[in-house]
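Trainee: can't give you the sequence, but here's the structure:
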């Protein structure tokens, strides 16, 4: 059997622990039971914690551990669940988890994180030079703290050698299904998804992305430019005019803006407009043409192509998935 150990700590998200345990533990059994076939468990999954004590997750949910860190032994997979509380506090109070990750990556063990659990991997240094993902809302903070990590927050799952990361929230089930396919086979992964009634068609976090979050920087002038764009996104203005308002040349504005945020002023304007358009699609009955004009564009076709490129869905598809009527 494939040995998986989940590293437990206080204020983790309970579902990123119990969900993984349930899904992996029932691989080869749940579907087989429904289909009248012999049941063959494939994974040995246990929650481990400091001293084997129970952990108190977010929302005051208490989960009993199977054993302590010192009893992990030789395993195939170590998994770090989502941090549900303060990230800095979680890292500061769980140095033993960071030490375990450093030890087990040297052993060649598969190391996996879900959502903000990637902060533990990065803090241990095992993501340096590797591709990784995390919850989209923490992307800018993650980049600032760990510049040597190749962060791709739009991806739901990243794999780089022995280190895997999954994105925000419920991406634990995407990772669990991926592990079932990796260690067992595709058929068992599909059967597990069917047994648990899970959607296997997710590949990206783009449609959930709040695209104008990158304000974790110290350039106050650039922040002022961002705030102006946030308020005047629908207006028609030129880069040279904008630069002049802040006593800069267009070239200097582009350089400082990109240094601070990682993108150009034009790209930032586009992402703000996209974010506003997403809100209109979610809560209003306005046509896509009307929304296109409200966010500062004239051509519906060009806007729709840009929207799909940045969000991963067309405006119509996004409305169908996230509008109030869809929910």
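Mentor: That came in fine, so what should we check first? Predicted model only: the values in this text are computed from it and were never measured. Numbering: from 1, shown residues only.
Trainee: drop to CA atoms for contacts and neighbour counts, all remaining ones
Mentor: OK.
Trainee: Let me see the ranges of the strands in this protein.
Mentor: 2-7, 43-49, 55-57, 61-63, 67-68, 77-80, 110-114, 131-132, 150-151, 157-160, 163-166 (DSSP state E).
Trainee: residues of the last one that come out buried?
Mentor: This points to strand 163-166. If you call a residue buried by 16 or more other C-alpha atoms under 10 Å, then strand 163-166 has these buried ones: 163-166.
Trainee: tally of neighbours for residue 220?
Mentor: 11 (other C-alpha atoms under 10 Å).
Trainee: Against residue 227, how distant is it?
Mentor: For residue 220, the distance to residue 227 (C-alpha to C-alpha, to the nearest Å) stands at 10 Å.
Trainee: Thought residue 4 was touching residue 76, still the case?
Mentor: Yes: taking C-alpha atoms under 8 Å as the contact criterion, residue 76 and residue 4 are neighbours in contact, 6.0 Å apart.
Trainee: Those two: which has the busier surroundings?
Mentor: residue 4 (23 against 16).
Trainee: for the lengthiest helix in the chain, packing partners?
Mentor: Secondary structure assigned by DSSP state H gives helix 265-283 as the longest helix of the chain. Counting contacts by 3 or more C-alpha pairs under 8 Å, 6 or more residues apart in numbering; DSSP states H and E, helix 265-283 is packed against helix 220-232, helix 250-261, helix 288-294, helix 315-322.
Trainee: I'd assumed residue 109 was in contact with residue 75.
Mentor: Yes: shown here, residue 75 and residue 109 form a contact pair, counting by C-alpha under 8 Å, at 7.0 Å.
Trainee: Got another one to weigh against that:
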């Protein structure tokens, strides 16, 4: 089944029907974002009648489902005939080696796949699809936060961690979090039309649905910056990770002179804004090395470096090894790695 295909039930004017498989300690936000998008598209106003959309919550036992935050969802039903649904959405929970796989749920997912019902893996629900043997040869979207977990647990699977969701025909996977609303809106638009998808998003106070290829937010800077001007400057630099921005332009954006900007950076962080900006883009490159399959050349370009040699030279100076070696080390189990998540920064104490 090709991405973007429309399935028979809804094309015949029937309501969009979705079955939810809630695994133990499932993550609440992607579930709530997804089902609320359906709820708001299902009826006029905010009356919550299941007219244009139907949804059913299911667990292996039919008992209420406990989420990772402790809230429970009820009522839940035992697994129903998968052919009752246009999609079956499985939502995973906290990754814990001590938790055993829900073999009943995995068997149900295989049954649904055999019935040619499209399967959606939200958040760590993608892990369940893999455990069920249903993602062989498929692209699998995962949050950057769980990227390394997936590589370690399923080394034959190639995770995609630089986008919100992946539509691979009858397998759809989503990074989770608020992207659950984007994927739900994508499916609502496919089956019911753009107006109903937009209606849901507007009531949810979302401007519009982000497309699947929209990049996941990458955490780059972490730390408390006391100087408001420096803090604003860093926010601008984070918005220009893919292109070098001149210091004159940066100063103009934050309403100061280049000389004052450089002085404030040195007083606050101990480095000038130009070096800080380059280090920020290098840290972004480090993240891309760890969490995407992009080539070193592509990463250098995406981080705003003129050529691969330029990128590699600065990368080696910052991290002690060239990008190619860093990628090899990152793929070795148990290897010590430079933290790709955050550029830790602290304000210098006022003198």
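Mentor: Happy to help now that I have it. Since the structure is predicted, the reported quantities are computational estimates derived from the model, not experimental observations.
Trainee: Report the angle between the longest helix of structure 1 and helix 315-322.
Mentor: Interaxial angle of helix 265-283 of structure 1 relative to helix 315-322 (axes from the mean of the first three to the mean of the last three C-alpha atoms, to 10 degrees): 50 degrees.
Trainee: which of the residues in helix 265-283 of structure 1 are buried?
Mentor: Within helix 265-283 of structure 1, the residues that qualify as buried are 265, 268-278, 280-282, counting by 16+ other C-alpha under 10 Å.
Trainee: Tell me which of the strands of structure 1 is the most buried.
Mentor: Most buried of the strands of structure 1 by mean neighbour count (mean count of other C-alpha atoms under 10 Å) is strand 163-166; its value is a mean of 26.
Trainee: which helices and strands does it pack with?
Mentor: Secondary elements touching strand 163-166 of structure 1 (3+ C-alpha pairs under 8 Å, 6+ apart): strand 110-114, strand 157-160, helix 171-183.
Trainee: Out of the ones you listed, the one nearest residue 128 of structure 1 is which?
Mentor: Closest approach to residue 128 of structure 1 among these is made by strand 157-160 (10.9 Å; C-alpha to C-alpha).
Trainee: mean distance, that closest one to its aligned residues in structure 2?
Mentor: Compared with structure 2 after the fit, strand 157-160 of structure 1 shows a mean deviation of 0.8 Å (mean C-alpha distance after the TM-score superposition for structure 1).
Trainee: Identify the residues contacting that strand?
Mentor: Contacts to strand 157-160 of structure 1, defined as C-alpha atoms under 8 Å, 6 or more residues apart in numbering, come from residues 130-133, 164-167, 171, 174-175, 203.
Trainee: In structure 2, point out the residues matching it.
Mentor: Under TM-score structural alignment, the match for strand 157-160 of structure 1 in structure 2 covers residues 165-168.
Trainee: picking up where we left off before, any chance of the buried residues of strand 163-166 of structure 1 in JSON lines with distance to residue 14 of structure 1 as columns?
Mentor: Output for these, formatted as JSON lines (distance: C-alpha to C-alpha, whole Å):
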{"residue": "163", "distance to residue 14 of structure 1": "22"}
{"residue": "164", "distance to residue 14 of structure 1": "20"}
{"residue": "165", "distance to residue 14 of structure 1": "18"}
{"residue": "166", "distance to residue 14 of structure 1": "16"}
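Trainee: Need the max-distance pair from the residues you listed.
Mentor: Farthest pair in the buried residues of strand 163-166 of structure 1, by C-alpha to C-alpha: 163 and 166, 10.5 Å.
Trainee: any residues in contact with both of these two?
Mentor: In contact with both residue 163 of structure 1 and residue 166: residue 112, using C-alpha under 8 Å, 6+ apart.
Trainee: ok, and the closest non-adjacent residue to the alignment partner in structure 1 of residue 139 of structure 2?
Mentor: Here residue 139 of structure 2 is matched to residue 131 in structure 1, going by TM-score structural alignment. Closest residue to residue 131 of structure 1 apart from its sequence neighbours, by C-alpha to C-alpha, 6 or more residues apart in numbering: residue 150 at 4.5 Å.
Trainee: re earlier: of the helices and strands packed on helix 265-283 of structure 1, which is nearest residue 184 of structure 1?
Mentor: In terms of C-alpha to C-alpha, the element of those nearest to residue 184 of structure 1 is helix 315-322, at 32.2 Å.
Trainee: which outside residues touch the closest one?
Mentor: Identification of contacts with helix 315-322 of structure 1 by C-alpha under 8 Å, 6+ apart yields 207, 278, 281-282, 288, 304, 307-308, 326-327.
Trainee: CSV please, covering those and showing distance to residue 158 of structure 1.
Mentor: Converted to CSV, the contacts of helix 315-322 of structure 1 look like this (distance: C-alpha to C-alpha, whole Å):
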residue, distance to residue 158 of structure 1
207, 17
278, 26
281, 30
282, 29
288, 33
304, 28
307, 24
308, 21
326, 30
327, 29
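Trainee: Of those, grab the buried ones for ChimeraX.
Mentor: Applying 16+ other C-alpha under 10 Å to the contacts of helix 315-322 of structure 1, the buried members can be selected in ChimeraX as follows:
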select :207,278,281,282,288,304,307,308
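Trainee: tell me the two of the contacts of helix 315-322 of structure 1 that are most distant?
Mentor: 304 and 327 (22.6 Å).
Trainee: Just list the residues touching the closest residue to residue 230 of structure 1 other than its chain neighbours, thanks.
Mentor: Leaving aside its chain neighbours, residue 230 of structure 1 sits nearest to residue 272 (6.6 Å; criterion: C-alpha to C-alpha, 6+ apart). Applying C-alpha under 8 Å, 6+ apart, we find residue 272 of structure 1 in contact with 211-212, 229-230, 233.
Trainee: Tell me how far the counterpart of residue 62 of structure 1 in structure 2 lies from residue 27 of structure 2.
Mentor: When structure 2 is aligned by TM-score structural alignment, the residue opposite residue 62 of structure 1 is residue 72. According to C-alpha to C-alpha, residue 72 of structure 2 and residue 27 of structure 2 sit 11 Å apart.
Trainee: Residue 144 of structure 2 against residue 291, yeah?
Mentor: Yes: using C-alpha under 8 Å, residue 144 of structure 2 makes contact with residue 291 at a distance of 6.5 Å.
Trainee: Need the residues touching each of those two.
Mentor: In contact with both residue 144 of structure 2 and residue 291: 161-162, using C-alpha under 8 Å, 6+ apart.
Trainee: Any idea which of the helices and strands packed on helix 265-283 of structure 1 gets closest to residue 67 of structure 1?
Mentor: Comparing those by C-alpha to C-alpha, helix 315-322 comes nearest, at 41.5 Å.
Trainee: Cheers, nothing more for now.
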